[in-house]
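> Quick one: sequence plus predicted model below, questions after.
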Amino acid sequence: MASPAFEEIVETFEFLEDWEDRYRHVIELGKAFPPLDPAFQVPAFKVEGCASQVWLRPRLEGQGAAARFDFEGASDAMIVQGLIAILHALYAGLSSAEVGQVDAVAELGRLGLNEHLSAQRSNGVRAMVERIRKVAAAA
C-alpha cells in the first residue's frame, strides 16, 4: 500500500549501507520538505508526546470518501523534520480510509527505523502517526 514516494525512500535506504549515511539521508529529506508557515506552529497543531517540538497541519483535498489526505509539518530537530518528510511520503495523497489501513510500524520497519531510533524518537514517531490517523478518521 506504500506510495511511490515512500518506495523510493525504501530503495534509497537499501542502497545506503551504513546508518550514518541513512541518518544523513533522513536529514536531507527534512531539509527538502517544504517549511510550515510559522503562523501554524501553534498549540492546535502541536503533537504531544514528542521530545522535540513538532507541528502537523493536516489538509483534506476534496469531499467525502474521495477526499485525499495531506499535511504540512515542522520540527525544531533536523532528524525529526526528516521523519516528518518520511511520514508525508507514506500518507500524503491517500484517502482518509486508506490512511487508517496503513501499517506504519511495518512500513517504517522496512527502513529499519525501529532498531535505530532512540526510545524518545520512536515515541515521537508513534505520536505523529496517531495524530495523522486521528485526523484522517475524523474527516
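Thanks, I have the structure now. Residues are numbered from 1 along each chain as shown.

> switch to C-alpha atoms for all contacts and neighbour counts from now on
Will do.

> Show the residue spans covered by the strands in this protein.
54-61, 68-75 (DSSP state E).

> for those, which one sits closest to residue 7?
Closest to residue 7 of the strands of the chain is strand 68-75 (CA to CA; 17.6 Å).

> Remind me what the closest one packs against, helices and strands.
Here strand 68-75 touches strand 54-61, helix 78-91, helix 96-101, going by 3 or more CA pairs under 8 Å, 6 or more residues apart in numbering; DSSP states H and E.

> Could you give me the buried positions within the shortest one?
In other words, helix 96-101. 96, 97, 98, 99, 100 (16 or more other CA atoms under 10 Å).

> got another, please set it beside the one above:
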Amino acid sequence: MATIQDIQEEIVDEFAMFDDWMQRYEYMIDLGKNLPLIDETQKTEDKLIKGCQSKVWVDAQLDNEKVHFTADSDAIITKGIIAILIRAWSGQKPQDIIAANTDFIDQIGLKEHLSPTRANGLVSMIKQLKMYAVAYQSQLN
C-alpha cells in the first residue's frame, strides 16, 4: 500500500498538470464524484463537520488497524476538498494519519484559492479526520 507521503505527492503531481485554477476546480469536482460516500443513515448531526459553510458529513471505521473514511457534502467544491483529504488518508494507520503533514494542500495552492469560509472549512475537515485517527489510536494502545 502506498504511504500517505506517496499519495500526497501523486495529488501534487496531478494538480501540477493543470494550467489554471478553473481546470483544477473541475478536477476537484471530478474527485468529489468518486468520493467513497457515507451511508445515508450516517448523515447525522454528530458526523457533521463544524466550521464548514457547507454541510459535510464524515464517518470513519477502523478495519485491520487502518482507518477508512467515507463522506459527503451538499456542495460540489467541498465534496472535492474532502475527497482529496480522504484519498490521502483513508486506509492508513491512525498513527500515520496523526503524524501526516498537510504541506501538499499548500503545494497545490488550494488554501490560497479558497474563500476564507471554505479555507476555515478545510481546516475543520483536517482537524476532524485527525480526531478520528486519535480516537482509534487510543483504542489500539
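Received, thanks. None of these values were measured; they are calculated from a predicted model.

> just so I have it, where are all the helices in structure 2?
Secondary structure of structure 2 (DSSP state H): helices at 4-16, 21-33, 76-89, 94-99, 103-107, 116-140.

> how big's the offset between the fourth one and structure 1?
Once superposed with structure 1, the aligned residues differ from helix 94-99 of structure 2 by a mean of 0.7 Å; criterion: mean CA distance after the TM-score superposition for structure 1.

> And residue 36 of structure 1? What does it align with in structure 2?
Matched across to structure 2, residue 36 of structure 1 falls on residue 38, judged by TM-score structural alignment.

> list the contacts for that match?
Contacts for residue 38 of structure 2 (CA atoms under 8 Å, 6 or more residues apart in numbering) come out as 57, 58, 59, 70, 71, 72.

> State the distance from the spatially most central residue of structure 2 to residue 8 of structure 2.
Most central in structure 2 under CA atoms, centre = their mean is residue 85, positioned 2.2 Å from the mean C-alpha point. Distance of residue 85 of structure 2 to residue 8 of structure 2, computed by CA to CA, to the nearest Å: 9 Å.

> With adjacent residues omitted, what lies nearest to residue 133 of structure 1?
residue 100 (5.8 Å; CA to CA, 6 or more residues apart in numbering).

> Which position in structure 2 pairs with the one you found?
When structure 2 is aligned by TM-score structural alignment, residue 100 of structure 1 is paired with residue 98.

> Kindly report the same for residue 54 of structure 1.
Using TM-score structural alignment, residue 54 of structure 1 sits opposite residue 56 in structure 2.

> picking up where we left off before, out of the contacts of residue 38 of structure 2, which comes closest to residue 44 of structure 2?
Closest approach between the contacts of residue 38 of structure 2 and residue 44 of structure 2, by CA to CA: residue 57, at 7.6 Å.

> Now do the same contact list for the closest residue to the closest one other than its chain neighbours.
Of all residues not flanking residue 57 of structure 2 in the chain, residue 48 sits nearest, at 4.4 Å (CA to CA, 6+ apart). The contact partners of residue 48 of structure 2, taken as CA under 8 Å, 6+ apart, are 55, 56, 57, 58.

> Look up how far residue 91 of structure 2 lies from the last one.
When CA to CA is applied, the distance between residue 58 of structure 2 and residue 91 of structure 2 equals 15 Å.

> Repeat that for the third one.
For residue 57 of structure 2, the distance to residue 91 of structure 2 (CA to CA) stands at 18 Å.

> Just want to know which of these two has more residues nearby.
More crowded of residue 57 of structure 2 and residue 91, by other CA atoms under 10 Å: residue 57, with 26 against 22.
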